[in-house]
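Peer 1: A predicted structure for the sequence below; I have some questions about it.
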Amino acid sequence: MVEQQSGTPQLPIVLSGTVPPLAEYYYPRPETGPDLAATMAPGQTVVLVHGEETEAAAAQGGTGKTQLAVQFAHAVWQGRTAEVLVWVTGSSAESVTSGFALAATTVDGSNPGESADDAAARFLAWLTRTRRPWALVIDDVIDLADLGALWSVLPSSGSGSAGRVLITSRLPAASFEGKDVSVIAVPGLSRREALAYLSSRLTDHPDQRIEALDLAEELDRLPLVLAQATAVISARRQSCREYRGLFAERRKHMPAIPGASAPVLAAWSIAVECAHELPPAGLAWPTLVLAAMMDYHGVPGAVLTSPAACSYVTGRPSTAGGADQTAVRGAISNLAAAGLVSIDPGSAVRTVSMHASVAAAVRAWLPQTDLEHVVLSAADALLQTWPETDGGPQLEQALRDCTTALQSGDGALLWKTEAHPLLFRTGLSLENSGLFRAAITYWQSLLSTSTRLLGPGHANSVVARDRLAAAYEAAGLFTEATAVFQAALADRERNQGPEHADTIAARAQLAHAYVSAGRADDAVALYERAVADAERVCGPGHPVTLGARASLAQAYATAGKTSDAISAYDRVLGDSERALGSGHPTTLSARASLAGAYLASGRAKDAIAQLQRALADRERMRGGDHPDTIAARASLASAYRAAGKLKDAIAAYQRVLADRERIEGADHPDTIAARANLAYAYRSAGRLREAIPHYERTLVDRERVQGRDHRDTLIARSNLAACYQQARRLTDAVPQYERALKDSERMLGPGDIETLTTRCNLASAYYTAGRLSDVVVVLQRALTDCERYLGPDHQMTQTVRENLDAATQI
């Protein structure tokens, strides 16, 4: 099933994450597989664990737990028995946090600058308050601690929750004692199920099924092993009797591997042999080895067809041309035909996956002499595939998971001469994904390893230290960040000199940390030094100088030095235009920043002139339909509105809405936001008759696309109520305010500023409608909440107190 990216239009049932496909020959298991879609009730949490009836070790798995979870997810999707479906890989704390953060963005919108940890917490809070039916699947939990705060919000029967949670794990059932969950042990297939499965798969000729039940018993009736055996029998046109003979012989000579049972190993080796024989012959084993070095939950298809991967598989230098990629894809298809991997053609993120026991067997079987070649080839393949910019949360997580799995094999191989660049790309991905706590731990480990192996002055150690400081800063640990940045600056001044480019960059990094810590004056002094040094060493139009001066301008603005900020932005714009041209991204960004500084200082006319020029440049360089051009027009419309030029603002907003609808569709979040902005412009101009239909349409669209419990829906309802009130349509305004207050209290809590504001707005509507007794009741509650949550001296508390005093004297 294809994942839904954040920010894309949402379907009637909202999907977050990537649900794997059902196995091609999935058997529904009427005797040993619970019908979870039919039996799980709202408020229930079910955990699927390994059954005890099989020879296979619990840590190996193979009884079909994940496929039961996949069947449940597909049933929910197809039956529309939930409005929200979330699939999360539970193999690490990082992957759980990332999955929860993606879900928060999908169901509750994105908050700019929010960390993944905060987004994950927001998703868990959403689970506790939403009335929408939802289903959460967490597959392959390895450590219960990785689920974090989920345990405190798990639904329970009788709680009134609309949610269902399904967890799969290879942990023993005893691990879940004390948790409010229903544990179901999943065994191998029953004798009847195993025979039915073999009979349904082996249909070439009747004799093919002779001794089928005996074979099923020898394979421990494990779905994983039965699938591999039937795949081989079909591919080789054998019978169960013939396979039994080969299996018995192979089992006698298979060496033991920890965590894998004898039936699994014997069937695995036969399947590998079969796949390797299929044309293009000789490519299946290296393809399987390469994939097994990475995350068994799924490797992006592009990784396995990259130049490095093609070179490893084919044994010759490759540019990943058509012939080599076709050969590798053929090898992957052969592995799938032999039951060794699964292919999800609908997902570019988790395209090729395998069972954990298959990956473990490959790693154990691989000769030590071959390990370095495959590890470095996999590292190169991942790096070649990794997008230079953000590839989206799910692709980033998949690539990080693959890197983690690669390091678990023999991470020392990635430090043969110095750190492989993949290690730095992985850390940057953690930062860019908002996983700041994980990033700090990662950079600490990388810095420690680099210092131990290469020394503190090596370039790898220096970069790792800089990234650690940046991660501290992003996490809000400003004391730690500035301490590391100060040490880095001192080292560079001592070792490279005060005017070296790296020293200038270190000075700017420390200044940035000062800004983040609220030390704007200290930042200004450092940035002024950095700008002077950069201009002297690199020249006024050099990117280093332009970046330093732009940062100085921002520091001026933060310090309240608006005039200095405008001068600095103006200088950046001039230097950038001369050095790079008017259409360069740096120039366009400088122009937008200058316009923002003009607006902040009240110079709306100057801001509008810059934004008009920016729009003209965007249209000339990229065309009228480019997203950046539409965004530039929206910025100009906002400036018109701020300057009171409402006629111009309305015309610009109308054009933005029309463009959004035509290019992105009526249900795209950007289109809905454009309609809300147009409604606000109409309302600001007093054109309420035109504003109200747009506010009404915005609310309908928000509810349909994002759901009743989305924060944007709450805001849309409050805006509509305010417009109704302004139009004196009080019979319409009051019910909307009352609904908004009820939703805000439930979603955000009574002390949230949004809830307090909505309560006061309801009181205002009651007052306008002449319902004075209701006014007093609502304001009394508002005052109590303001005093409790904001304090008696807060400005809002004082205003509510004054309004209540006035209302009681009427």
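Peer 2: Arrived safely.

Peer 1: C-alpha only now, for contacts and for neighbours.
Peer 2: Noted.

Peer 1: so which strand or helix has the closest residue to Glu473 other than its chain neighbours?
Peer 2: With Cα to Cα, 6 or more residues apart in numbering as the criterion, Glu473 has its nearest non-adjacent residue at 5.2 Å, and that residue is Ala481. According to DSSP states H and E, Ala481 maps onto helix 478-496.

Peer 1: quick one: buried residues of that helix?
Peer 2: 478, 480-482, 484-486, 488-493 (16 or more other Cα atoms under 10 Å).

Peer 1: and what of stretch 265-278?
Peer 2: Those would be 265-276, 278, for stretch 265-278 by 16+ other Cα under 10 Å.

Peer 1: thinking again about what came up before, give me the residues contacting the helix holding Ala481.
Peer 2: Applying Cα atoms under 8 Å, 6 or more residues apart in numbering, the contact partners of helix 478-496 are 462, 465-466, 468-473, 498-499, 502-503, 506-507, 509-510, 513-514, 516-517.

Peer 1: roughly how far is whatever helix or strand Ala637 lives in from the heart of the chain?
Peer 2: Secondary structure from DSSP H and E places Ala637 in helix 627-642. On the basis of Cα atoms, centre = their mean, to the nearest Å, helix 627-642 sits 28 Å off its chain's mean C-alpha point.

Peer 1: show the subsequent helix or strand relative to it.
Peer 2: In N-to-C order, the element after helix 627-642 by DSSP H and E is helix 646-664.

Peer 1: included below, for side-by-side comparison, is a second structure:
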Amino acid sequence: MRELERALDGGGTAVLCQVLSGMGGVGKTQLAAHHARRVLAAGGVDLLVWATAATREAVVAAYAQAAAGILYSDPDLPETAAREFLAWLEHRPGPEQRRWMVVLDDVADPADLRGLWPPASPLGRTLVTTRRRDAALTGPGRSLVPVGLFRPVEARAYLAASLAARGRHEPEDELSALAGELGYLPLALSQAAAYLIDSGLDCAAYRALLADRARDLADALPDAGALPDDQAAPLDAAWSLSADRADRLRPYGLARPMLRLAAMLDPNGIPASVLTCGPALTHLADHLADRAAGQAPEQADPPDPPGPPGSPNLSTRRVTAEDAVGALRALHRLSLIDHSPGTPRRAVRVHQLIQRIARDSLGPGRRDALARTAADALMAAWPEVERDTALAQALRANTDALARYAGEALYRPETHPLLFRSGRSLGNAGQVAAALVHFQHLADSVGARFGPDHPDTLNARHRLAHWHGMAGKVEYAQTALTGILADYLRVLGPDHPGTLGVRHNLARWRGAAGDTTGARSAFAELFTDRLRIIGPDHPDTLATRHELARLRGRTGDHAGAIATFTDLLADCLRLLDPDHPRTLAARHELARWRGASGDISGARAAFAELLTDRLRIIGPDHPDTLATRHELAHLRGKAGDRAGAVDTFTGLLTDYLTVLGPDHPGTLGVRHNLARWRGAAGDPAAAVAALTGLLTDRLQILGPHHPSIAATRTDLAYWRGRAEADGLRVPRQPPAPRAEARDPDSR
């Protein structure tokens, strides 16, 4: 503590980064929190950011959240927002100087901080807690502060003070002996003090229980000498006694199975809905039923303790969400978890050491079953429409943590759907590059385990090809899907839902590649097959009708597209929720083709209404919301307000860059239309400059054969001709390989 205070009082000459290093459970986080509170109370900083740093993604997410609060950055593009936050920290002293402190708590791997260290600034302080002692954590500008175990006198004083606060007093020799048996580890001492206070036992009786339980665990654990963080066995015993005590609290017998479920998830925050949903409740009820039936588990727990006389037997009734919350409160009471009901997205936090001990108390079979239960719970808590982006981010973090702990469990007997759902969530949030990395890893993992013809392997390859297309690699997606379709037909047959899904996406990317006629023919054949196999009211059939209607408009039949989308919207409203993504997509396309047919005012009104609904349902940063704003910006120019269109597209481009990044096809499309409207607003030279840069970027990102390349070259030639006709000098480029001019009004 004194070292940290000296750093604080030293001003600009002090070391600006302190690294608290020590084994799990010594109190590094509590020390950092105490120091941060003192700094705040002393008025030493204007901004304090606390980032859980167990993974790189967690650090990036914390920085992105900070950027959202102070810079109005969008946390849904976390890497970009994090860079903006770090740049903000580098401001130099001045009349509006801002003092800051960043706490990076529980750094698991120094490599995760590459490019994420806060800058050295006389206005800033960085505080790191970690179990690591790597050289990468020290160096110029960083000071390593070792945090060890309590000394014997400190351990005894801690126990005495904790008990005295509740009117309890124990002999000093008993307290000293207990502290020694617990290895002077603060976390173990904290659990022991909580147990003594809650149970009413004296210190001698608790030591006797601890000795008995330590012997039991030593016999039960597969390798009692290989405990986490070099801990001694009595810490396991202290955890087990605390879990027993929590099981004696209402609702009786549920604390231990709840703790084990939480041990499979993200220590930095588990959504409340995950631990109170159906699969979690079934897990709790099954635990009680097995105990009541006297079934011997693969690796025996100590017998469940009885509740107080007259307490209800939960094995005879249904376990409710209220019971699950009660179990969380019991664990919180015994200092086994932190339960914060007021923050439901990160309601439960568990020390990683407690998680490790809880998992290690299970045999492999039970641990694997628990991993799949945790995966089922995450799936049950995951909404189909991700309205809450912070919740989706927390669910993805919990999925990543579970995947690290579960090993092979999520691939037996087949790949758990959670691994596919997490990747889809990344892509739908606009993180297309991350989705590609996710599905590439999944395809490699599944293929290595099950072989190339397993349905899970085919599904992973399908998802990977789809997100390549979403990233703008249209030609690659089309080629990949052609091969995948052949494999689906050979392995699963023509009528399998997966085969139909691949045909749908292959037709979609054929159309995106410019083969509108071929895409229409493919979708027409698919529609006939889907009517035969799944009927007219299935959502997949509606999706195929959607694509056929859209292609009808692209061939110039705007009236036919309007009529088809009008019928499709009516069916979506009849069969699906008004807020369903398919319903919103039909409304989007209907408004679009109304505008293309010349009904500008009607289209603007429809898009304005749709934007209001999308803001309510999926928020301002969802890619679909941005697409609706894109259409409104274009229609503003079509209505005659070309300068207004330029202003709207300029603001929209900023949001696309923040949410989707500079390489996303949607961002490139906004740049293209912004350039067109600049030319239409009377600045053809600006249009030429913008399109020249866009052509270079599209060639690099999308490749020379992407359909947008020809459109960019055509517009560049058109606006260069307009600029030269006005007597302006602009750089010369090769002529466009396409004859039609592209004034914005022709869109």
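Peer 2: It's in. The structure displayed is predicted, hence computed values, not measured ones.

Peer 1: how close are the two chains, by TM-score?
Peer 2: Once superposed, chain against chain, the TM-score is 0.65 (TM-score structural alignment, normalised by the length of the second structure); 651 aligned residues with a Cα RMSD of 6.3 Å.

Peer 1: thinking again about what came up before, buried sites along the helix holding Ala637 of the first structure?
Peer 2: By 16+ other Cα under 10 Å, the buried positions in helix 627-642 of the first structure come out as 627, 629-641.

Peer 1: ok, average deviation of that helix from the second structure?
Peer 2: When the second structure is overlaid, helix 627-642 of the first structure sits 2.9 Å from its aligned residues on average, using mean Cα distance after the TM-score superposition for the first structure.

Peer 1: give me the angle between that helix and helix 646-664.
Peer 2: Relative orientation of helix 627-642 of the first structure versus helix 646-664 (axes from the mean of the first three to the mean of the last three Cα atoms, to 10 degrees): 160 degrees.

Peer 1: who are the packing partners of helix 627-642 of the first structure?
Peer 2: On a contact count with 3 or more Cα pairs under 8 Å, 6 or more residues apart in numbering; DSSP states H and E, helix 627-642 of the first structure meets helix 604-622, helix 646-664.

Peer 1: using a markdown table, please lay out these together with distance to Ala674 of the first structure.
Peer 2: Output for those, formatted as a markdown table (distance: least, Cα to Cα, whole Å):
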| stretch | distance to Ala674 of the first structure |
| --- | --- |
| helix 604-622 | 17 |
| helix 646-664 | 5 |
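
Peer 1: re earlier: with distance to Ala590 of the first structure as added columns, please give the buried residues of helix 627-642 of the first structure in CSV.
Peer 2: Listed next are the buried residues of helix 627-642 of the first structure as CSV, based on distance: Cα to Cα, whole Å:
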residue, distance to Ala590 of the first structure
Pro627, 19
Thr629, 16
Ile630, 18
Ala631, 16
Ala632, 13
Arg633, 16
Ala634, 17
Ser635, 14
Leu636, 15
Ala637, 19
Ser638, 18
Ala639, 17
Tyr640, 20
Arg641, 22
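
Peer 1: quick one: the helices in the stretch 451-600 of the second structure?
Peer 2: Per DSSP state H, counting those that start in this stretch, the stretch 451-600 of the second structure carries helices over the ranges 455-470, 474-491, 497-512, 516-533, 539-554, 558-575, 581-596, 600-618.

Peer 1: need those helices in TSV with distance to Asn673 of the second structure, can you?
Peer 2: Below are the helices of the stretch 451-600 of the second structure laid out as TSV (distance: least, Cα to Cα, whole Å):
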stretch	distance to Asn673 of the second structure
helix 455-470	19
helix 474-491	20
helix 497-512	18
helix 516-533	22
helix 539-554	18
helix 558-575	21
helix 581-596	16
helix 600-618	17
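
Peer 1: give the buried residues for stretch 599-611 of the second structure.
Peer 2: Neighbour counts over stretch 599-611 of the second structure (16+ other Cα under 10 Å) mark 600, 603-604, 606-608, 610-611 as buried.

Peer 1: right, I mislabeled it, should have said stretch 431-446 of the first structure
Peer 2: 431-440, 442-444, 446.

Peer 1: check stretch 637-653 of the second structure too.
Peer 2: Residues of stretch 637-653 of the second structure classed as buried: 637-638, 642-646, 648-650, 652-653 (neighbour count, 16+ other Cα under 10 Å).

Peer 1: and those as JSON lines, adding distance to Gly365 of the second structure?
Peer 2: Shown next, in JSON lines, are these (distance: Cα to Cα, whole Å):
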{"residue": "Gly637", "distance to Gly365 of the second structure": "64"}
{"residue": "Lys638", "distance to Gly365 of the second structure": "64"}
{"residue": "Arg642", "distance to Gly365 of the second structure": "66"}
{"residue": "Ala643", "distance to Gly365 of the second structure": "66"}
{"residue": "Gly644", "distance to Gly365 of the second structure": "64"}
{"residue": "Ala645", "distance to Gly365 of the second structure": "62"}
{"residue": "Val646", "distance to Gly365 of the second structure": "62"}
{"residue": "Thr648", "distance to Gly365 of the second structure": "58"}
{"residue": "Phe649", "distance to Gly365 of the second structure": "56"}
{"residue": "Thr650", "distance to Gly365 of the second structure": "57"}
{"residue": "Leu652", "distance to Gly365 of the second structure": "52"}
{"residue": "Leu653", "distance to Gly365 of the second structure": "52"}
